[in-house]
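Peer 1: Mind looking at a prediction? Sequence and model below.
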Amino acid sequence: MSAVFNFTFVPWFRSVAPYIHTHRGKTFVVAVAGEAIAAGKLQNIAQDLALIQSMGVKIVLVHGFRPQVNEQLRAKGHEAKYSHGMRITDAVALDCAQEAAGQLRYEIEAAFSQGLPNTPMAGSTVRVISGNFITARPVGVVDGVDFKHSGLVRKVDGSGIRRTLDFGAMVLISPFGFSPTGEAFNLTMEEVATSVATSIQADKLIFLTEIPGIRVDSELPESEDNPIDTELPLDAARKLLATLAPAQRPTDTAFYLQHCVKACEAGVERSHILPFAVDGALLLEIYVHDGIGTMVIDEKLESLREATVDDIGGILQLIEPFERDGTLVKRSRTEIERDINQYTVIEHDGVIFGCAALYPFPEERTAEMAALTVSPQAQSVGDGERILKRIEQRAKAMGFDSIFVLTTRTMHWFIKRGFTPVEPDWLPEARKRKYNWDRRSQVLVKKLN
């Protein structure tokens, strides 16, 4: 095994460890569009879900089957009919849906039963259990359109799903529901997944879809200046939905977004829209800081706050690589513990991704910002600027006229944000006595208006 591989693998594996710990014992509802299976993605999706489950996540898998049903209809010479963004399920379409669901359940169970050596499924044991967890009712007649055997979710057996998950199995749910009289109804995968996630109060609802995610300004062409919004606060998602026409097709912006909003409003902490075209999209979204698709949340996931003693270990882990390469002056655990009230941190899913300390010099009406650090995983997403703004606010609240920094490598970053270089003689007397002339740090000052 090459030294280069070791050098890259070990830091990477350590970087995902906090997410493994965070998600252990959590419950995810993963909704896979039928188009993903039609595109030949099932094997990789199954491998990723088996890996996620092996790390302690409880999984409910809901599959769609739009293209599979349409294929069955074409084989029978029958036209697929839609209205209001839903399938009109006549007797022939219901028969096709039942055939497609049965075939897909067979394929999904087979995918999770593999255990070939030298594959991600080697040594895995995934028990897939499905059942009549959904009670449905008919859509009925809407605007003069009779939807026949198309239905809506009436009730979810949440306690039954939770008991099955606690047994250690993966729950598989098809978009079918049954009335108390035993009548079958064709449901939409999106509504089923949302209803299940709400009923069991899942920690995540994840849609693996045809689209790459959501852009708030969807009228503009995609470019580097108009990326997918990886994090969309619930209020912003609501406002976006209010400007959109009702969704008719899965590629419409509102199609999956409306279900993400509904889930978050009903208590699901996070809902995600991921592209199945990206191999490993589930792993990238769950175990990488900024993910691969769009996440709708009820509040900003990143918490910018003042540090507490519980953050000392996280701060030490964050700044240690920068101390080692000389970017930061080394600070002992005792120093950080003594000064913890001076620190501001950015926390993401229980992991510290950025920090800075503010040391006041009241007599000179100024303060030093020290140890400004942002994890390499979170750089270029604005965390450094958010911490700087928070430090400025703290300094203003203390009545100071300026803040200053000492740096050897990031002078231009500070100059772009309003800092001006000065000579070391400018420093407050108490700080000047501690200035390391061998290090020759640049001194930069920013006036606080």
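Peer 2: Yep, that arrived.

Peer 1: hey, let's count contacts and neighbours off CA atoms from now on
Peer 2: Fine.

Peer 1: Show me where the stretch 51-200 of the chain has its strands.
Peer 2: Secondary structure of the stretch 51-200 of the chain (DSSP state E, counting those that start in this stretch): strands at 58-63, 82-83, 86-87, 128-130, 134-138, 141-142, 145-146, 151-156, 170-173, 176-178, 184-186.

Peer 1: let's bring in a second one:
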Amino acid sequence: MSLVFPHTFVPWFRAVAPYIHKYRGNTFVVGVTGELIAAGKLNAFVQDLAILHAMGIKLVLVHGFRPQVNEQLAAKGQTSRYHRGTRITDAVTLDCAQEAAGQLRFEIEAAFSQGLPNTPMANATVRVVSGNFLTARPIGIVDGVDYMHSGVVRRVDSAAMRRAIDIGATVLLSPFGFSPTGEAFNLTMEEVATATAVALQADKLLFLTEIAGIQEDPKDPDSAIDTELALADAKRLLAALPPPNQPTDLAFYLQYCVKACEGGVERSHILPLAVDGAILQEVFTHDGIGTMVVDEKLESVHEATADDVGGILQLIEPFERDGTLVRRERTEIERDIANYTVIEHDGVIFGCAALYPYPEARTAEMAALTVSPQVQSQGDGERLLKRIEQRARSLGLDSIFVLTTRTMHWFIKRGFAQVDPDWLPEARKRKYNWDRRSQVLVKKLG
């Protein structure tokens, strides 16, 4: 019998709930490299996709097969040939690609058909639909190199694909396309996934890849992964990187993410196949695990509206319960909502603070400064403080003050100084709770 720990499971599940609501009915196109399948990770990966499917997410899965084709070629005494990162497909290579694709489609469909008790696939019913959804044309001759049976996507039958996913099926695409004359062309998984995501105007394009994502400093392989890249920044970075020749080059997947976002896909992701459950971590956690390219930054600091009341209440409730914050009723927050500033990420509020001016004393109180435990130590508190200071300056005030019982040192490190409660404006002093013994700290606004 497994142990369940409510003190960790329940808060985690509640934190995931906003994403479940948000993504129900969304369309995700997932591109998975053949390396993931070769590494024996197919069953766990399919289980994760089945969880997304159960949550009402519409899925298109595009598989790659580079290592499988290379293995088939080696068995026939042939070698793989590439130019600018794209395979040159002669007649033998085309046969190997068709064999590899057939085998992989069989394995993927078998994985989706699992239903063993006590596994994530128990009670799962995921129907897989494949077909000739792609029309292709040959790449032709580039730089004097004949790509032969290698092609590019000419058209995606998005209407037929949409009918399939709208009835609950998962569409499975191999990197093959066919010409109007019936000729087969070997395509790249990355191009197929990107073209499909654009044609469907998918909500997300996710690549499970050999790389962990895009480093904050591409010249330093040990630097942290940049979890969110604005499209403009991604394009600048792409222009500065050398042209990619293989999938492990930083620019390889980044170029497809940029193309997808330019084509109307809201978000495109580069995820590490080496991490178990990478797609779940990316979709259902605040910062994710890989790199996400978006048309604009998802995180915004803005003044609150009536629509934010529920999110603010949910954010501050645990801190009110443990005594860190003074309890505020919903009616009070609704009345004062114009005083609040919030940090919102992807539709979820992760931080808030309120400003209550005392113009007669040329000061204001910053109250209810709260940052979700999920994102603490990531600078959201400083961003909220900076916005509150800006709001106070715009009102012509000389200072802001806070009352706190537990976070005095955080404020002191950011330029606040402790004063006696008698310093408070008369109107605020009358409401001061002497039993709570809050520390009063003031910051001069330069």
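Peer 2: Happy to help now that I have it. Quantities reported herein were computed from a predicted structural model and do not represent experimental measurements.

Peer 1: Superposing both, give me the TM-score.
Peer 2: For this chain pair, the superposition-based TM-score is 0.98 by TM-score structural alignment, normalised by the length of the second structure; 446 aligned residues with a CA RMSD of 1.2 Å.

Peer 1: Tell me which of the strands of the stretch 51-200 of the first structure approaches Ala237 of the first structure most closely.
Peer 2: Proximity to Ala237 of the first structure (CA to CA) singles out strand 86-87 among the strands of the stretch 51-200 of the first structure, at 22.4 Å.

Peer 1: Mean distance between the closest one and the second structure after superposition?
Peer 2: For strand 86-87 of the first structure, the mean distance to aligned residues of the second structure following superposition is 0.4 Å (mean CA distance after the TM-score superposition for the first structure).

Peer 1: how about that strand, aligned to which bit of the second structure?
Peer 2: Mapped onto the second structure with TM-score structural alignment as the criterion, strand 86-87 of the first structure occupies residues 86-87.

Peer 1: And the contacts of stretch 76-83 of the second structure?
Peer 2: Contacts with stretch 76-83 of the second structure, where a contact means CA atoms under 8 Å, 6 or more residues apart in numbering, come from Asn70, Leu73, Arg87, Ile88, Thr89, Val145, Asn245.

Peer 1: ends of that stretch, how far apart?
Peer 2: 21 Å (CA to CA, to the nearest Å).

Peer 1: quick one: that stretch to chain centroid distance?
Peer 2: With CA atoms, centre = their mean, to the nearest Å as the basis, stretch 76-83 of the second structure stands 36 Å off its chain's centre.

Peer 1: for stretch 199-208 of the first structure, same thing?
Peer 2: For stretch 199-208 of the first structure, the distance to the chain centre is 12 Å (CA atoms, centre = their mean).

Peer 1: got TSV for the strands of the stretch 51-200 of the first structure, with mean neighbour count too?
Peer 2: Compiled in TSV, the strands of the stretch 51-200 of the first structure are given as follows (neighbours: other CA atoms under 10 Å):
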stretch	mean neighbour count
strand 58-63	26
strand 82-83	14
strand 86-87	19
strand 128-130	18
strand 134-138	22
strand 141-142	10
strand 145-146	14
strand 151-156	21
strand 170-173	24
strand 176-178	24
strand 184-186	25
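
Peer 1: after superposition, how close is the strand of greatest length in the second structure to the first structure?
Peer 2: Assignment by DSSP state E gives strand 348-358 as the longest strand of the second structure. With mean CA distance after the TM-score superposition for the first structure, strand 348-358 of the second structure departs from the first structure by a mean of 0.7 Å once superposed.

Peer 1: In the first structure, what stretch matches that strand?
Peer 2: With TM-score structural alignment applied, strand 348-358 of the second structure matches the range 351-361 in the first structure.

Peer 1: And the matching stretch, how far out from the chain middle?
Peer 2: For stretch 351-361 of the first structure, the separation from the chain centroid amounts to 25 Å (computed by CA atoms, centre = their mean).

Peer 1: So what does Leu298 of the second structure match up with in the first structure?
Peer 2: In the first structure, Leu298 of the second structure lines up with Leu301, judged by TM-score structural alignment.

Peer 1: Could I get the contacting residues of its match?
Peer 2: Per CA under 8 Å, 6+ apart, neighbours of Leu301 of the first structure: His348, Asp349.

Peer 1: try 10 Å
Peer 2: By CA atoms under 10 Å, 6 or more residues apart in numbering, Leu301 of the first structure lies in contact with Glu231, Leu232, Pro233, Glu269, Arg270, Met295, Glu347, His348, Asp349.

Peer 1: what residue of the second structure matches up with the fifth one?
Peer 2: Looking back up the chat, that one is Arg270 of the first structure. Using TM-score structural alignment, Arg270 of the first structure sits opposite Arg267 in the second structure.

Peer 1: for Glu285 of the first structure, same thing?
Peer 2: Aligned partner of Glu285 of the first structure by TM-score structural alignment: Glu282.

Peer 1: and that match, helix, strand or coil?
Peer 2: When classified by DSSP: H, G, I helix; E, B strand; the rest coil, Glu282 of the second structure comes out as helix.

Peer 1: right, and it touches Glu228 too?
Peer 2: No - using CA atoms under 10 Å, Glu282 of the second structure makes no contact with Glu228, being 11.2 Å away.

Peer 1: okay, and the common contacts of the two?
Peer 2: Both Glu282 of the second structure and Glu228 are in contact with His269, Gly288, Gly290, Thr291, Met292, where contact means CA under 10 Å, 6+ apart.

Peer 1: could I get these as a markdown table with secondary structure and neighbour count?
Peer 2: Listed next are those as a markdown table, based on DSSP: H, G, I helix; E, B strand; the rest coil; neighbours: other CA atoms under 10 Å:
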| residue | secondary structure | neighbour count |
| --- | --- | --- |
| His269 | strand | 28 |
| Gly288 | coil | 18 |
| Gly290 | coil | 25 |
| Thr291 | strand | 26 |
| Met292 | strand | 27 |
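
Peer 1: now the nearest residue to Gln68 of the second structure once chain neighbours are set aside: how far from Phe176 of the second structure?
Peer 2: Spatial nearest neighbour of Gln68 of the second structure, chain neighbours left out: Ala100 (5.8 Å); criterion: CA to CA, 6 or more residues apart in numbering. Counting by CA to CA, the gap from Ala100 of the second structure to Phe176 of the second structure is 12 Å.

Peer 1: Asp157 of the second structure now?
Peer 2: Asp157 of the second structure sits 14 Å away from Phe176 of the second structure when distances are taken as CA to CA.

Peer 1: Right, I'll leave it there.
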